[in-house]
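Enquirer: Quick one, structure for this:
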Amino acid sequence: MRVVVGLLLLLLGLCGSGAQGEAGGLGEVAEINQNTDPKDAAEESTKQITDQTTSDIWTELRALRDMVVELLQRENSDLQTRLSSSDSRIDQLETENADLQTRLSSSESRIDQLERENAEKPKVAFYAALTNAGTLGPYNIDITLKYSKVFTNIGNAYRPSTGFFTAPVKGVYNLQFTVMSYSAGNSGVYVFKNNQRIMHNWERNKEDRVPEYFTNSLVLELTAGDEIHLVLPSGWSIYDDVNNYNTFSGSLLFTL
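Expert: The predicted model follows:
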């Protein structure tokens, strides 16, 4: 582009100088034609031919100048078109960026909402073992089992002093228990929801000093205030020590 502009300026300068030279040259020819003698006719004719050639050269230079101007105008038009296209692309990118910012803001709001919901959601989980005392039972009456060795009690829904788990909110809960016996005879537990027995699990141990195990789990829909506890039936026995053979655990799956 700089070369083209420089060439244009050079041509414009030459054209201006040529116009002046051409005007001066014609005046001189006219003056010579009036004052020359016939013997100088050949010289005058040669000069006229030279002047005509010079005029033709400047005509071609003017045409070249016009061509350069047209080229510059065309390039300028192309540049304007490209600039307009760039502006449109910039506008498009700005629109896309604004959309991304909106989506990011929406995502951040959703994350904040989920964090608030998670913080407000009750957290309930407990795990406890029965005793270190060894054999419990057999007794003449049913005995509520108090799992006194508490390892986890998030939400404090389990009370080791009573052996009761109380649902703090309405929801679906997963409850589990394990039972181990070390004496001959029957071993097992009842599962109570409030005052209603909802499960009875038992195992017969045919030999003394031979361990017998079983485990079970429940998924229950509970309302706030519902209580779950385990009972050792009369005449039956179970065994626990520092190895935590008999356990009771549960957790809230989701609220309703």
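
Enquirer: okay, CA-based contacts and neighbour counts for the rest of this
Expert: Noted.

Enquirer: and residue 244, that one's in a strand?
Expert: No: assigned with DSSP: H, G, I helix; E, B strand; the rest coil, residue 244 falls outside any strand and is coil.

Enquirer: and it, what does it touch?
Expert: Contacts for residue 244 (C-alpha atoms under 8 Å, 6 or more residues apart in numbering) come out as 129-132.

Enquirer: Out of those residues, name the ones that lie in strands.
Expert: residue 129 (DSSP state E).

Enquirer: so where do the helices sit in the stretch 1-150 of the chain?
Expert: 2-35, 41-120 (DSSP state H, counting those that start in this stretch).

Enquirer: now the longest one, how far from the centre of its chain.
Expert: So that's helix 41-120. Distance, stretch centre to chain centre, for helix 41-120: 38 Å (C-alpha atoms, centre = their mean, to the nearest Å).

Enquirer: want to put them side by side, so please do this one too:
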Amino acid sequence: MGITVVCLLLLVCSVSTEHSNTGTDVETTAQQISYQQPCLQDVHAALKELTASLAEQKVEMRLLQRENEAQVAKLQEVRAELEKQKTEMQSQKFELDGQKTETDKLKQQLHAGQVAFSASLLSDGEATIGPFNGHTALVFKNVVTNIGSAYDPNTGVFTAAVRGVYHFEWHIGVDSSNTAAVLVKNTNHIFTAYEHQTAGYGASSQSASLLLEAGDTVCVHQWTGTKIHDNQNHHSTFSGHLLFTL
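Expert: This next block holds a predicted model:
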């Protein structure tokens, strides 16, 4: 706007100057100057107005820049706050996941801590087992209790689900013979129940409390060259349960 005004004023001054030159030669130089002085004053005023306008625009630009900087700073604060909240939410999620994992673990341990079984050698009838040329694993097939399913009636092997202390008992019957059965932890012989019966029926019992790791196995082996008798009264049995976890 200011530039346009200046251009128009310069054009007017130029026309005025040209008009003075087409006048008579008798016009004096003072008359020409009198035509140019108003034109120069108008140019000066226009320049002054333009300078003031530019200064005002400069001030407005500074204000806009400050406002922009303030908005940028505010956006950065908002972004930082959002990042903080995101980090806190992730931390809370991680904590909740950890609590859930711990809860699931406790539930699993509680469920695994409910372990108890009891089984007899024969389901029904009467039989004498052995003698064998080597130690032979006994399979107590008549299962009356198997909470936790840690005992396998197909193999006669108990497998610990969790680390803890377990208590086991085994009873063996014999009819006019020698009998012996040993409790085996993994491959280690622990305690042996033995009975020598020259006539009639006899029995022997034994028990043990063992510290087992998860995956350890326990079973009962019949001793080499011995016999074990059982009938419908279920004299020969194998039982166990978890006392407490560790």
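
Enquirer: What's the TM-score once they're superposed?
Expert: TM-score of the superposed chains, computed with TM-score structural alignment, normalised by the length of structure 2, equals 0.53; 139 aligned residues with a C-alpha RMSD of 1.9 Å.

Enquirer: related to what we said a few turns ago, any idea which of the contacts of residue 244 of structure 1 is the one closest to residue 26 of structure 1?
Expert: For the contacts of residue 244 of structure 1, the closest approach to residue 26 of structure 1 (C-alpha to C-alpha) belongs to residue 129, at 126.3 Å.

Enquirer: Tell me which residue of structure 2 lines up with that closest one.
Expert: In structure 2, residue 129 of structure 1 lines up with residue 120, judged by TM-score structural alignment.

Enquirer: And the helices in structure 2?
Expert: 2-21, 29-112 (DSSP state H).

Enquirer: hey, which of those helices is tucked in deepest?
Expert: Neighbour counts (mean count of other C-alpha atoms under 10 Å) averaged over each of the helices of structure 2 peak at helix 2-21, with a mean of 14.

Enquirer: Residue in structure 2 paired with residue 29 of structure 1?
Expert: Checking TM-score structural alignment: residue 29 of structure 1 goes with nothing.

Enquirer: can you tell me how far residue 29 of structure 1 sits from residue 57 of structure 1?
Expert: 18 Å (C-alpha to C-alpha, to the nearest Å).

Enquirer: what do you get for residue 191 of structure 1?
Expert: Using C-alpha to C-alpha, residue 191 of structure 1 is found at 118 Å from residue 57 of structure 1.

Enquirer: of the two, who's got more company?
Expert: residue 191 (20 against 13; other C-alpha atoms under 10 Å).

Enquirer: Can you tell me which residue sits nearest the middle of structure 2?
Expert: Nearest to the geometric centre of structure 2 sits residue 97, at 5.1 Å (C-alpha atoms, centre = their mean).

Enquirer: quick one: what's aligned to it in structure 1?
Expert: Residue 97 of structure 2 maps onto no position in structure 1 when the alignment is built from TM-score structural alignment.

Enquirer: thinking again about what came up before, would you turn the helices of the stretch 1-150 of structure 1 into TSV with distance to residue 165 of structure 1?
Expert: Converted to TSV, the helices of the stretch 1-150 of structure 1 look like this (distance: least, C-alpha to C-alpha, whole Å):
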stretch	distance to residue 165 of structure 1
helix 2-35	89
helix 41-120	21
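
Enquirer: quick one: contacts for the match of residue 129 of structure 1?
Expert: 140-143, 234-238.

Enquirer: conserved subset of the contacts of residue 244 of structure 1 in structure 2?
Expert: Contacts conserved in structure 2 for the contacts of residue 244 of structure 1, counting by both residues aligned by TM-score structural alignment, their matches' C-alpha atoms under 8 Å: 129-131.

Enquirer: nearest to residue 119 of structure 1, of those residues?
Expert: residue 129 (29.2 Å).

Enquirer: what about the residue lying closest to that closest one once chain neighbours are set aside, how many neighbours?
Expert: Of all residues not flanking residue 129 of structure 1 in the chain, residue 247 sits nearest, at 4.3 Å (C-alpha to C-alpha, 6 or more residues apart in numbering). Residues lying near residue 247 of structure 1 (other C-alpha under 10 Å) number 21.
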